[in-house]
Every structure is written in C-alpha cells, then in structure tokens.
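Engineer: Predicted model, plus sequence, below.
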Amino acid sequence: MAGPHPDVAAARAGVRRVLADLPPGARVLVACSGGADSLTLAAATAFVAPREGWSAGAVVVDHRLQPGSGQVARGAAEQCRRLGLEPVLVRPVEVVGGARGSGAGGPEAAARDARYAALTQAAGDAGAVAVLLGHTLDDQAETVLLGLARGSGARSLAGMATVHGLWRRPLLAMRRAQTEQVCRVLGLDYVRDPANSADGPWRAADGTALRRAALRERVLPALVGALGPGVVPALGRTAAQLRRDGDLLDRLADDLLHRALLGRPPVELDVAVLGGAHPALRTRALRSAALLAGAAPGALAAVHVEALDAVVSAYHGQGPLQLPGGVTATRRCGRLTLAAHDGHGRA
C-alpha cells in the first residue's frame, strides 16, 4: 500500500515534531483562515492528534473587513469539522480602523492584534495548551526581509519561532506551494485572501500596497529571479541561526541585568556594571530594563535604546531621557534610574 503524498507526510511530521512535548490528553487548537496553509495544518493535525492521544479543535477568526467574510469563515469551519476537529469555534472580531487600520502598523498590525487576542481567548475557552499557526517558510522569509528593511537588529531578523509560549508553527519548514499541493491531494477547497494581494482591498494609510503583500508579490519573486530559487530557504536558515545566537545573547543579557539591578521600583541600575559589558549585551539589558520600568513594547525602538545606551557609555551630562510609555531615564551618582510617571509627571 502506497504511503501518503510527500507533502502530506511532511505536514504531518511537522505537527508531530512541534507537539512532541505534549502529554496525552492535551488539547490544541488550529487557527484556520480557510487558506491553503491553515487547511493543510488542520488536515495534518486532525490526522496526527488522535493517533498521538491529543485532542484537536480549530478556531476561525472573521476579521469582517470585506464582503462575504462571514461566509468564508463558515466554510473554513465546516471543512475543519469534516476533517474531524472538535470543537470548531468561529470568532468575529473588530479591527480598529477597518481596512486601513490605525497607528503605525496600519491594517496589518490592527488585524494581527485583533486576531491574536481572539485566538488567546478561544484557547482559554477551549482549555487548549497550544494554538497552531500555519506560517510557512515563505512567511518566514518575508518576515526576515521586513525586519531587515526596518533595521531592527538581529532579534527581528531571527523571524518567527517554531514554539513561543502558546503559539506553535509546525509548517515553518514547508513552502507555500507545498501546502497548496496538499490541499489538491486531499481535496480541500482553499480560498485566496485578497488582503494578501498587493492590489487587494487592504491599503496602507497613504494608499500604497501593504508591505508584506508587496514583498510577497514583487520583491521576493525579483530576488528569486536575481539570486535563484534557493533564496527563500537561505533566508529561513539565516533566521534559524540568528534565533540561536539571539537566545544565547538574551540569556547573557538577562544575567547582566540581574547583576546591574540595584532596586525597583523604580528600576535602578549600576552604571559601572553596565559600562564594563559588551555593547551587544548592554543594549539588550537596557531594553529589558526599560520594559521592566513600564516602557511601551510596541513603541520602544532601536533609537530609544541607543539613546539610553549613550547615557551609560558616552555620558557627558545628558539630562533626563524620555522613553515611550511615560518612562524617564536619569543618571545620577553612578546610578541609572528608569521611572514611570503618571499623566501629571509624578513617579
């Protein structure tokens, strides 16, 4: 008897590998949009879970940003039920700012925030210990290139982790074309989200194409044309290598922060301890200290960390430094103090 198609087998192997640490009886949810990636993940999980003693359901998030989205969500949910997933939850969400989003991240960030909040809530409601996401190697390559364009440093270039808290990504080693092949082999009817098109209905605030959509349709094909088909796997390998390096640096930076920390709240740091450290560790420790003091994670950028580092390594009497989230950094008598203030300037 012939075995499964190689791409079907690869998807199932990815699920087994990523969930291998879970005990029998653990429940997981597949985040399914109805696209080829998430339907492949749903089918692979529905096959693997009962054989390994896990319970598997699904959650479909309806962003309600385009006509017919409810019908697409119901169709995705029905396919998940036919695959044998239970429970199957459909969660409509409200995306702040609609199809143009709001804030610096635009509609992509607004939709992502709403989606992850709904997935987190659904996991809690269903008693799930993990939510499986259908990101592929192509998504990883796009993430690395977006991080490179932002100049966000090695951690951003490390892309998405296979396992991070509640989130697990079993298909990160597979190409998008492989998931489409899986759907054809298994007879799954997947949809193509127009939001993923550079000419689709979702636009940035200035009316231009969304960054990831433009990257997917225009930049990556141009890179493949110039550098060859190996560029996407190479970007994936780069992300994996940088993630390993970043994990080590983060652990060392955590140790540095522990040694420099004199008290909290407010967060007080020993400048001498920080000043003697390598800049790669010092800047990581300072970023963690700023977050510990209450700085806004989404707004704390490299420029803020660099300015904070200058107060330690290139001090020439700088005054108080304002960080996003109402945190002020002040150096005095060999101590760097990071204190959160209320709206009236009180610590």
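Structural biologist: All right, it came through fine. Numbers count the residues shown, from 1 in each chain.

Engineer: Going by C-alpha atoms from here, please, whenever you check contacts or count neighbours.
Structural biologist: Fine.

Engineer: how about the helices in the stretch 51-200 of the chain?
Structural biologist: Assigned by DSSP state H, counting those that start in this stretch, the stretch 51-200 of the chain shows helices spanning 69-83, 106-126, 137-150, 154-157, 176-186.

Engineer: Then the stretch 201-347 of the chain?
Structural biologist: Under DSSP H, counting those that start in this stretch, the stretch 201-347 of the chain gives helices at 211-214, 220-227, 231-260, 271-275, 279-293, 302-313.

Engineer: So which of these is the most surrounded?
Structural biologist: Greatest average neighbour count among these goes to helix 279-293 (a mean of 21), per mean count of other Cα atoms under 10 Å.

Engineer: before we move on, back to that, kindly reformat the helices of the stretch 201-347 of the chain as a markdown table and extend each row with distance to Arg16.
Structural biologist: Shown next, in a markdown table, are the helices of the stretch 201-347 of the chain (distance: least, Cα to Cα, whole Å):
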| stretch | distance to Arg16 |
| --- | --- |
| helix 211-214 | 29 |
| helix 220-227 | 30 |
| helix 231-260 | 20 |
| helix 271-275 | 43 |
| helix 279-293 | 34 |
| helix 302-313 | 38 |
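
Engineer: ok, now which ones touch the nearest residue to Arg175 once chain neighbours are set aside?
Structural biologist: The spatially closest residue to Arg175, leaving aside those adjacent along the chain, is Leu137, at 5.3 Å (Cα to Cα, 6 or more residues apart in numbering). Going by Cα atoms under 8 Å, 6 or more residues apart in numbering, Leu137 touches Leu171, Leu172, Ala173, Met174, Arg175, Arg176, Val232, Pro233, Gly236.

Engineer: Okay, one more to line up with it:
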Amino acid sequence: MSGPHPAVAAVRSAVRRVLADLPAETTALVACSGGADSLALAGAVAFEAPRARRRGGAVTVDHGLQEGSAARAGAVADVLRGLGLDPVSVRAVRVGGPGGPEAAARRARYRAMDAVAAEHAPAAVLLAHTLDDQAETVLLGLARGSGARSLSGMSPSNGPYLRPLLDLDRATVRTACERMGLVPWEDPHNADPRYARSRVRHEALPALERTLGPGIAEALARTATMLRADADTLDDLAGELYTAARGGQPETDRTPPGPELLVGPLAAAAASLRTRVLRRAALTAGCPASALTARHVREIDRLVTEWRGQAHIDLPGGIRARRAAGRLRFER
C-alpha cells in the first residue's frame, strides 16, 4: 500500500516534529484563515495529533474587513470541525490603531489568538508561515532599512507560537492542501497591490527570480536563519549591558516612565550593543515600536557619544530623552 503524497508527508512530518516537542497535556491550536497554507497545516495536525496523544484544535479570526466575513469565518470553522479538530474557536476582532491596516490587523489577530490560547492553557498556537513568507519578511525588512533582528525574519518558535512549516516552500504546502482534498479560500487582500507584502509576493520576488535566477526565496530564508543566530547573541550581550547601565537595578525598580541609564558603561560599549540598549530603554519608556526609527536611536546615541551639552531628544509617544549628571533619562 502506497503512502501519502510526498507533499502531504512533508507537512505531516514537520507537524510531527513540533508535536513531539510539546509538553504533555498541551493543546495544539492551528491558526487557520481558510487559505491553502493554514488548511494544509490544520489537516496535518488533525492527522498527527491523535497519534501523538495530543489534543488538536484551531482558531479562526474574523477581522471584519470584508462583507460576509462572519459567514466566511463560520464556514472555515465548520471545515476545521469536519477534520476532527476540537476545540475550534471563532473570534471577531475590531481592526484599528496606528501603523496602517496590515499592522492593525496583525495586532488584533494576535490579541485574539492570545486569548484563545489562555482559555485552553496549556496551549501552543501553530502558524502556517512558509519559507516563502520568510523570504517576503526579509525583503520587507530590507526595504525599511531595519537591523539584524528584523532581517532575521520569523522565528520557528516565539513563546506559545510555533511555525512548523518555515522550512517548506509554499508550492509544497499548497500541493499538500490539494492532495488532502481540502478546498481553500483565498483572501483577496493577499493579491491587493495596496499592501506591501502583496507587492513583494507578486512583483518583487518574481522580478528577483527573473533577474538573478531561481532560489532567491531559499537564499533569503537561509540568510534569515544565520542572522537570527547572530542577533540572538548580540541581544544576550546587550541584555548584560542594559543591566550594567541601570547600575544593577531590576527592571521593575524604575522611575516612570522609563529607566535611567548610566552613560559610562554605554560609552565604553560597542555601538551594536549600545544602540540595542537605547532602543530597549526608549520602548520601555513608552515609545511605540512602530514609530521608533533608527534615526531616533541615532539621536539618542549622540547624547552618549557626541554630547556637547545639547538639549533633549523628542521621541514618539511623547517621550523625551535627555542627559543629566552622567545619566540618560527618559521622561514625558
């Protein structure tokens, strides 16, 4: 008797490895939009979870951005229940706030998934990002002029969130969906050129493939993996510098709205570590991550390395950084 199609076997194998690493009694919740990637992941979890003696469930989020979205979310939930997944949760969210529609939708979606995971704790949320999604993320980071952490792309694991399919290309995952007999729903936003990720997917990456040859997505994903290892090491070292600059005070023992940092340890440190500490301090003080740019961090850095008695630096979120008595202070 022949086994499953190679694409189905690849997706199931990826899921099997993740489920094997979960602590006992953990519920594996698939985040499913109804698209081919997340449906393939749901089908693999439905197959593998009982064999791993794990509970397999799912969550689908209704962003309310299209007419009939509630009915669509309900239909996706019916498919997931038909696969044998339980529990299956449908969450309606309100999308809004700073950073554009893509960022706002992402924040709302993760809040909903956090809530469902908390309800079924201990739980892990499995996301269907593929190697191609990783490549797109790296290109978007390059376009923003981001640092190594952003260019390192998406991590295979981040707290309760797991990405079993990051090493598989989109074509393989979508073939698996088809071979499982699942009929996906394609979100029209995925092909809407108003969205940056859509332009990268349908224009930028194909153009790079035509110009430089095949294998661009794999190369970008490989670069992300190497950069992530470097960024992890730098972040660990920056954490030590952050503690030293705070004079050993714990994070909870800070003067609102943000920490005070000793200039001495910062001035003696490498720029790659110092700027990480300054960004962390600004975020702790209340600067929105989406609004805090490299230019802001450079200006704070000048208070350490090029200080000539200059005044404060105004930062996003109504935060002000200034130097006084050998310390950097963040205040409203």
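Structural biologist: The structure has been received and is ready for your questions. Here the structure is a predicted model, which means the values were calculated and not measured.

Engineer: Work out the TM-score between the chains.
Structural biologist: In this superposition the chains share a TM-score of 0.93, using TM-score structural alignment, normalised by the length of the second structure; 325 aligned residues with a Cα RMSD of 1.5 Å.

Engineer: Show me which strand runs longest in the second structure.
Structural biologist: In the second structure, with assignment by DSSP state E, the single longest strand is strand 55-62.

Engineer: quick one: Thr175 of the second structure from Val15 of the second structure, how far?
Structural biologist: Counting by Cα to Cα, to the nearest Å, the gap from Thr175 of the second structure to Val15 of the second structure is 16 Å.

Engineer: ditto for Ala104 of the second structure
Structural biologist: Taking Cα to Cα as the measure, Ala104 of the second structure and Val15 of the second structure are separated by 29 Å.

Engineer: sorry, back to before: more neighbours: which of Thr175 and Val15 of the second structure?
Structural biologist: Using other Cα atoms under 10 Å as the criterion, Thr175 of the second structure and Val15 rank with Val15 on top: 23 against 17.

Engineer: was I right about that one contacting Gly43?
Structural biologist: No: with contact defined as Cα atoms under 8 Å, Val15 of the second structure does not count as touching Gly43 (10.1 Å).

Engineer: coming back round to it: any idea how far Asp169 of the second structure is from the equivalent of the residue nearest to Arg175 of the first structure over in the second structure?
Structural biologist: Taking TM-score structural alignment, Leu137 of the first structure has Leu131 as its aligned residue in the second structure. Using Cα to Cα, Leu131 of the second structure is found at 5 Å from Asp169 of the second structure.

Engineer: about what we covered before: tabulate the helices of the stretch 51-200 of the first structure (CSV), appending distance to Pro324 of the first structure.
Structural biologist: Below are these laid out as CSV (distance: least, Cα to Cα, whole Å):
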stretch, distance to Pro324 of the first structure
helix 69-83, 36
helix 106-126, 18
helix 137-150, 18
helix 154-157, 19
helix 176-186, 38
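
Engineer: Ok, which of the ones you listed comes nearest Asp37 of the first structure?
Structural biologist: Proximity to Asp37 of the first structure (Cα to Cα) singles out helix 176-186 among the helices of the stretch 51-200 of the first structure, at 5.3 Å.

Engineer: got a list of contacts for that closest one?
Structural biologist: His5, Asp7, Val8, Ala36, Asp37, Leu39, Thr40, Thr136, Leu137, Asp138, Asp189, Tyr190.

Engineer: Distance to Gly298 of the first structure added to those residues, as JSON lines?
Structural biologist: Shown next, in JSON lines, are the contacts of helix 176-186 of the first structure (distance: Cα to Cα, whole Å):
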{"residue": "His5", "distance to Gly298 of the first structure": "42"}
{"residue": "Asp7", "distance to Gly298 of the first structure": "37"}
{"residue": "Val8", "distance to Gly298 of the first structure": "37"}
{"residue": "Ala36", "distance to Gly298 of the first structure": "30"}
{"residue": "Asp37", "distance to Gly298 of the first structure": "28"}
{"residue": "Leu39", "distance to Gly298 of the first structure": "31"}
{"residue": "Thr40", "distance to Gly298 of the first structure": "32"}
{"residue": "Thr136", "distance to Gly298 of the first structure": "24"}
{"residue": "Leu137", "distance to Gly298 of the first structure": "25"}
{"residue": "Asp138", "distance to Gly298 of the first structure": "25"}
{"residue": "Asp189", "distance to Gly298 of the first structure": "37"}
{"residue": "Tyr190", "distance to Gly298 of the first structure": "33"}
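
Engineer: which of the residues you listed sit farthest apart?
Structural biologist: Pairwise distances across the contacts of helix 176-186 of the first structure peak at 21.7 Å for Leu137 and Asp189 (criterion: Cα to Cα).
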